[in-house]
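**Student:** what follows is a protein structure lacking sequence information:
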């Protein structure tokens, strides 16, 4: 039985991304297809890596963080180290989002205060 492989267009179509994006991730060292002439041949591990990259991007991880997670994956040794790192990144991202939410709420309060002062000033001038 032949080992499953994928062309760049197979992956682009399946994952709804451009072939340029796939080539970019390859340039970053995150994918390592074999070559048959000019044709790129992607293995299942490249497909998994690409899915991890896309998931990481959706979660707000940097490319460097995604690359680290991919490099930690070792099917022979299990993926405990990768999962522990992923949990750490999730906790950090959650903390960043919570801080951003607090910052947004504070800014909304400041906007409310500024708006109220402007309305009060307009009323005082009789132009409201």
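**Tutor:** Sure, I can see it. Just so we're clear, the structure is a prediction, and the values are computed from it rather than from any experiment.
**Student:** when you work out contacts or count neighbours from here on, use the C-alpha atoms and nothing else.
**Tutor:** Fine.
**Student:** element containing the residue nearest in space to the middle of the chain, please.
**Tutor:** Central residue of the chain (CA atoms, centre = their mean): residue 57, 0.9 Å from the mean position. Applying DSSP states H and E as the criterion places residue 57 in helix 44-58.
**Student:** got the buried residues for that helix?
**Tutor:** Within helix 44-58, the residues that count as buried by 16 or more other CA atoms under 10 Å are 46, 47, 49, 50, 52, 53, 54, 56.
**Student:** could you do stretch 23-40 as well?
**Tutor:** By neighbour count on 16+ other CA under 10 Å, the buried set for stretch 23-40 is 25, 30, 31, 32, 33, 40.
**Student:** and the end-to-end length of that stretch?
**Tutor:** Using CA to CA, to the nearest Å, one end of stretch 23-40 lies 10 Å from the other.
**Student:** one more to weigh against that first structure:
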């Protein structure tokens, strides 16, 4: 039985990305298709790697972090190490988001204060006609 392979257009269509996106990740060394003439042939491992990249990017991981996680993936092995590192990265990202949320809330308070001062100052300025 032959392992399932994908063309670049099949992979792009299935994962709803452009072929240019796939080529970019290939240039970064994150996907390693074989070639049949000019045609790129992607394996199930490439498909999983691309899914990990896309998921990682959605939750704010850098390309370097995604690459680290992909390098730890072993389709036949124990992925305990990969999963533990992923959990650590998720915890780090959660802390970053919590800090960003606090920063946004602080900025909103500062905007409220600035707005109140502007409105109060406007009441003191005589109207001109």
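**Tutor:** Nice, I can see it. Owing to the predicted nature of the structure, the values given are computational and were not obtained by experimental measurement.
**Student:** that older thread, which is the succeeding secondary structure element to the helix holding residue 57 of structure 1?
**Tutor:** As assigned by DSSP H and E, the chain's next helix or strand after helix 44-58 of structure 1 is helix 63-72.
**Student:** list of residues touching that next one?
**Tutor:** 30, 49, 52, 53, 56, 57, 79, 81, 82, 85, 86 (CA atoms under 8 Å, 6 or more residues apart in numbering).
**Student:** now do 7 Å
**Tutor:** Outside helix 63-72 of structure 1, the residues within contact range by CA atoms under 7 Å, 6 or more residues apart in numbering are 30, 49, 53, 56, 81, 82, 86.
**Student:** from those, pick the one nearest residue 112 of structure 1.
**Tutor:** Using CA to CA, residue 56 is the member of the contacts of helix 63-72 of structure 1 that sits closest to residue 112 of structure 1, with 35.5 Å.
**Student:** need the counterpart of that closest one in structure 2.
**Tutor:** Aligned by TM-score structural alignment, residue 56 of structure 1 pairs with residue 56 of structure 2.
**Student:** all helices of structure 1, in order?
**Tutor:** Assigned by DSSP state H, structure 1 shows helices spanning 8-15, 19-27, 44-58, 63-72, 80-125.
**Student:** check the fit of the first one onto structure 2 and give the mean distance.
**Tutor:** Taken over the aligned residues, the distance from helix 8-15 of structure 1 to structure 2 averages 0.4 Å (mean CA distance after the TM-score superposition for structure 1).
**Student:** and what of the last one?
**Tutor:** Between helix 80-125 of structure 1 and the corresponding residues of structure 2, superposition yields a mean separation of 0.6 Å, by mean CA distance after the TM-score superposition for structure 1.
**Student:** distance from that helix to the middle of the chain?
**Tutor:** 21 Å (CA atoms, centre = their mean, to the nearest Å).
**Student:** likewise stretch 14-25 of structure 1?
**Tutor:** Remark: stretch 14-25 of structure 1 is offset 14 Å from the chain centroid, using CA atoms, centre = their mean.
**Student:** touching that stretch from outside, list them.
**Tutor:** Outside stretch 14-25 of structure 1, the residues touching it (CA under 7 Å, 6+ apart) are 8, 9, 12, 31.
**Student:** how about a cut-off of 8 Å?
**Tutor:** Stretch 14-25 of structure 1 has contacts (CA under 8 Å, 6+ apart) with 8, 9, 11, 12, 31, 50, 51.
**Student:** turn these into TSV, including distance to residue 101 of structure 1.
**Tutor:** Listed next are these as TSV, based on distance: CA to CA, whole Å:
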residue	distance to residue 101 of structure 1
8	39
9	39
11	36
12	34
31	35
50	30
51	28
